[in-house]
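Asks: prediction below, plus the sequence it came from.
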Amino acid sequence: MRARVLVVDDELSMREFLAILLDGEGYLVDQAESAEDALSRMAQEYYDLVISDVSMPGLGGIELLGRIKTDSPDTAVLMITAFTTAEQAVEAMKLGAYDYIGKPFKVEEVKVLVRKALEKRSLVQENKRLKAEVQERFGFSGLIGKSKLMREVYDLIAKVSHSTANVLISGESGTGKELAAKAIHYNSPRKNAPFVAVNCGAIPDTLIESELFGHAKGAFTGAFADRPGLFEQAEGGTLFLDEIGELPLLLQAKLLRVLQEREFRRVGGGVSLKADVRIVAASNRNLEEQVREGTFREDLFYRLNVVQIRMPSLKERGEDIPALVEHFYKKYAIWSGSGEIITPEALHALFNYQFPGNVRELENLVERCVVLGSRVINLDCLPQSVREQRIAARPCSEMEIPDEGMDLQAFLDTLERKLLVQALEKSGGVKKRAAVLLGMTFRSFRYRLAKFGMEDEDQDAT
């Protein structure tokens, strides 16, 4: 995409000279005869670069620079003047000018400075984009869902992020424990320092100590040089110890010492190193039970368990399934457009499915449908196991007719009304989702609401 440049100078000959020069370099060039004219143009159009004279009638170039950096801070600015003074140059640089050119200038000098100014601006914008992407991915938006249980998770993350307390994240596999750890890190004062993650269960016992603490040259066969461990790599940031329950007892003792003393030694090293690292640990196992069994140190457990965040399973927060499906669909689908992305039948099947693999399994299901070429997620693209569970009827509690008899219609009406209310509650008042929960069409659901006089109870539901 061609960069857009605005040339500001009260001399017509200078404006036209620079415009011709820059147009020949492939830039889109506009001209302004005064600072006021430039500000008017910038209110209507975004410019990647402004080249401005310093001395102009009315508002001067230095004042224009200050306005530009206030109103459009990403725009690069080059200042040009025939009367260069050290004071002017210093003031311009303090206000954010990329550089300062004195007249007369060389054509090649202008070309180089324009190119470098635009390159620097692109690097700054790319850095901002990457930071925004990280925040988007690992801030609270990295965790999808508005259910009560997920709101409780968000509240805890918000409270612990700005502290230095160790955090223990518990929950089944696939519930998003690492996402929660990243959300804590990227919402904390340590967000610009490294986030380092390690799965304690994926590294052999003989290597885990060296992996965590590093090793000194000659510490063992093959240690040909000093090697920093994960604690050093995470300096100033966060170290995420996933599956902490798999850590051997000997390493648990060494980890406890690091948490207590805030220092460690490399394997084979004789110098203690400081550990400015926040620990976030996670486990899908019951650590309290491991403590009772003697496979996990009680003192380490309490050191880690300053604050515990429990990630709910997907079956506990089924109302988040539609939002998760939409999120993963947008992640994997190569086509764009509005409209239905999942049929009511398929969504109903997902609601009934138990999801032993939790959110990770749901993501895989959505990716599977996209890979199979389904523009709309339907029953045909879902695995047989999901479809079969939908067909299986859930058993009702056994009940007997009272000896004195019963009013069957009144009983059924009461039950039906109760289920309608529950569906609305679980769907957050969204009637279309509530209809899906009950396996009926939206029209049938509206009919039943009207039947029991409930249609006006939630006018905002859609």
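Replies: The structure has been received and is ready for your questions.

Asks: CA atoms for contacts and neighbours, from now on please.
Replies: OK.

Asks: tell me which stretches of the stretch 251-400 of the chain form helices.
Replies: In the stretch 251-400 of the chain, the helices defined using DSSP state H, counting those that start in this stretch lie at 287-293, 298-304, 321-332, 344-352, 358-371, 384-391.

Asks: now those helices in a markdown table, with distance to G201?
Replies: Shown next, in a markdown table, are the helices of the stretch 251-400 of the chain (distance: least, Cα to Cα, whole Å):
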| stretch | distance to G201 |
| --- | --- |
| helix 287-293 | 14 |
| helix 298-304 | 17 |
| helix 321-332 | 28 |
| helix 344-352 | 31 |
| helix 358-371 | 19 |
| helix 384-391 | 29 |
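
Asks: ranking the ones you listed by burial, who's on top?
Replies: helix 344-352 (a mean of 21; mean count of other Cα atoms under 10 Å).

Asks: got a list of contacts for that one?
Replies: Residues outside helix 344-352 that contact it (Cα atoms under 8 Å, 6 or more residues apart in numbering) are 318, 321-322, 377-379, 382, 386-387, 389-390, 436-439.

Asks: quick one: work out the angle between it and helix 384-391.
Replies: 90 degrees (axes from the mean of the first three to the mean of the last three Cα atoms, to 10 degrees).

Asks: so who does Q422 touch?
Replies: Counting by Cα under 8 Å, 6+ apart, Q422 makes contact with nothing.

Asks: here comes the other one, which I'd like you to weigh against the first:
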Amino acid sequence: MSVQDRNLKNRARVLIVDDEFHVAHAAAMVLSQAGYECETCPTVEAALKVLECKGADVIVADMRMPGMDGMDLLKKVQSKQPDLAVVVTVPLPAAESAKAALRGGAFDCVTKPFDTDELNAVVGRAVEMSTLQRENRKLREQLDVASIAAGFVAEAPKSRQLVAMIRRVAPSRTTALIEGETGTGKELVARMLHYWSNRADGPFLAINCKALADGVVESELFGHEKGSFTGAIRERAGCFERASGGTLFLDEIGEAGSDFQAKLLRVLEDGEVLRVGGSRPRKVDVRIVTATNRKLRSEVAAGRFRADLYFRLSVIPLKIAPLRERREDILPLAHHFLAFHSTDAGRPLMLSPQAEEALLSYSWPGNVRELENIIERAVVMSGQETLMPDAFAFDDDDSDEDLGAGLDPVSGPGAAPGSTIDSNHARRAARPAESKDEGTLQTTLDRAAAVRIKAALAAAGGNRVEAATTLGVDRTTLYRLMKRLSL
């Protein structure tokens, strides 16, 4: 099949940007006859608007235009849509401009006046490259989601039932409500619903409802037109439009205010959105998946959540059991996280039988997220290849003595041979009651990590490579931790 035949079948879209009307029109005529769908724009500003609303497969842009030129457009496209091929056009003598464009990431350069065969050939190669890059990116995204989904351990009966339910309901476009405690993996379930649906090729957009103030809800959800309010310097598509053809995940829906709830209900009922300042409703094809760590039925009974919206959202309810109720998942999850973070640290680690017993004996108030944090902290802080119970900083540990158990500022952490979870609990029970540290578990872990890193740096005289070796982590991991802890 020839390039022209493929273009006629798939109708690749080419955006031609040139301030000379007759030049742009001539290029559009040539490419249209070759089977491309063409649109012309006289300015870079107009082209950016068309890109946001309609998109394109290839851009053919003049290097020399008044105001923003082809190089400006190339830079903006490179930053926002690196898969989109840009072909620049230059007058025949402008060799330096062409070189600059190619160095800046342009796919190729065509001289003006156009040679019909050359223009067709270059645009054909650009379309094929753009298509290949987009397909590769989608494959990478699907592999990422597949990897994430594989990380959803389902050994416990409740977990197996949940996965079976997700697979059964994923192909529909019915709204789903995911309920579960903080840290149970609600967004992961939402991504699995998307990945196993026929919308997997479409976008997955996650929005935290708690982060949307009442004053910006309408603009964020539905978008706005240019000049519709102070600061609206250009039109902008809202969440529903950006997620059209895919899945919109609204996390922490129980935190949504009354204004948010009313506007969301309207979209669910009408299937269309009206931008702020707009006059024409826009149809959207999007599946809504919501999540909450609250009991929405109780919120409805208390008058804090609309009953009509609740019944719209909970057509398919999915409940994730807390980790303490699916203990068969604890060790498989721990081994999964240990393998991941051990690879990141560049050294193999394993759990001792006593460490496994400690993990099974803990109540996990922070669920899967807490388990991963504790495993990551143990990988960073431990200097041994086999993790013992003292490597873990559980939320029921009473003091910095426990957090630093076995930690030596120079030689690294370690647990006494033969120490067991029973002796650890007995030691804690035998101590007089002390006031607990304030803050979250992650805050406590960060404080302990900061103390350990500072000690290692001091012992190494500020040499980060030596400090990383002492801590048993690679240099990149140490730099990342220092940046996160502001050290």
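Replies: Received the coordinates, thanks. Remember, it's a predicted structure, so these values are computed and weren't measured experimentally.

Asks: E178 of structure 1 is nearest to which of the helices of the stretch 251-400 of structure 1?
Replies: helix 358-371 (11.8 Å; Cα to Cα).

Asks: just checking, what packs against the closest one?
Replies: Applying 3 or more Cα pairs under 8 Å, 6 or more residues apart in numbering; DSSP states H and E, one finds that helix 358-371 of structure 1 makes contact with helix 321-332.

Asks: not counting its own residues, what contacts the helix it packs on?
Replies: By Cα under 8 Å, 6+ apart, the list of residues contacting helix 321-332 of structure 1 reads I144, G145, L314, I341, L347, L350, F351, L362, E363, V366, E367, V370.

Asks: that helix vs structure 2, average offset?
Replies: With the two structures superposed, helix 321-332 of structure 1 lies on average 0.9 Å from its match in structure 2, counting by mean Cα distance after the TM-score superposition for structure 1.

Asks: which part of structure 2 lines up with that helix?
Replies: Under TM-score structural alignment, helix 321-332 of structure 1 corresponds to residues 330-341 of structure 2.

Asks: cool, and stretch 88-105 of structure 1?
Replies: Going by TM-score structural alignment: stretch 88-105 of structure 1 matches no residues.

Asks: follow-up on the earlier one: for V7 of structure 1, find the nearest of the helices of the stretch 251-400 of structure 1.
Replies: Nearest to V7 of structure 1 among these is helix 321-332 (41.8 Å), distances taken as Cα to Cα.

Asks: from F305 of structure 2, how far off is the corresponding residue of structure 2 for E243 of structure 1?
Replies: Matched to structure 2 by TM-score structural alignment, E243 of structure 1 sits across from E252. Applying Cα to Cα, to the nearest Å, the value for E252 of structure 2 to F305 of structure 2 is 12 Å.

Asks: where exactly do the strands run in the stretch 1-150 of structure 1?
Replies: Using DSSP state E, counting those that start in this stretch, the strands of the stretch 1-150 of structure 1 run over residues 4-8, 28-32, 49-53, 76-81, 99-102.

Asks: would you tell me which of these gets closest to V160 of structure 1?
Replies: V160 of structure 1 lies closest, by Cα to Cα, to one member of those: strand 76-81, at 39.1 Å.

Asks: buried stuff in the closest one?
Replies: A76, V77, L78, M79, I80, T81 (16 or more other Cα atoms under 10 Å).

Asks: same question for stretch 222-239 of structure 1.
Replies: Using 16+ other Cα under 10 Å as the test for burial, stretch 222-239 of structure 1 gives 226-239.

Asks: over to stretch 189-197 of structure 1?
Replies: In stretch 189-197 of structure 1, counting by 16+ other Cα under 10 Å, buried: R190, K191, A193, P194, F195, V196, A197.

Asks: since that was my last question, I'll sign off now.
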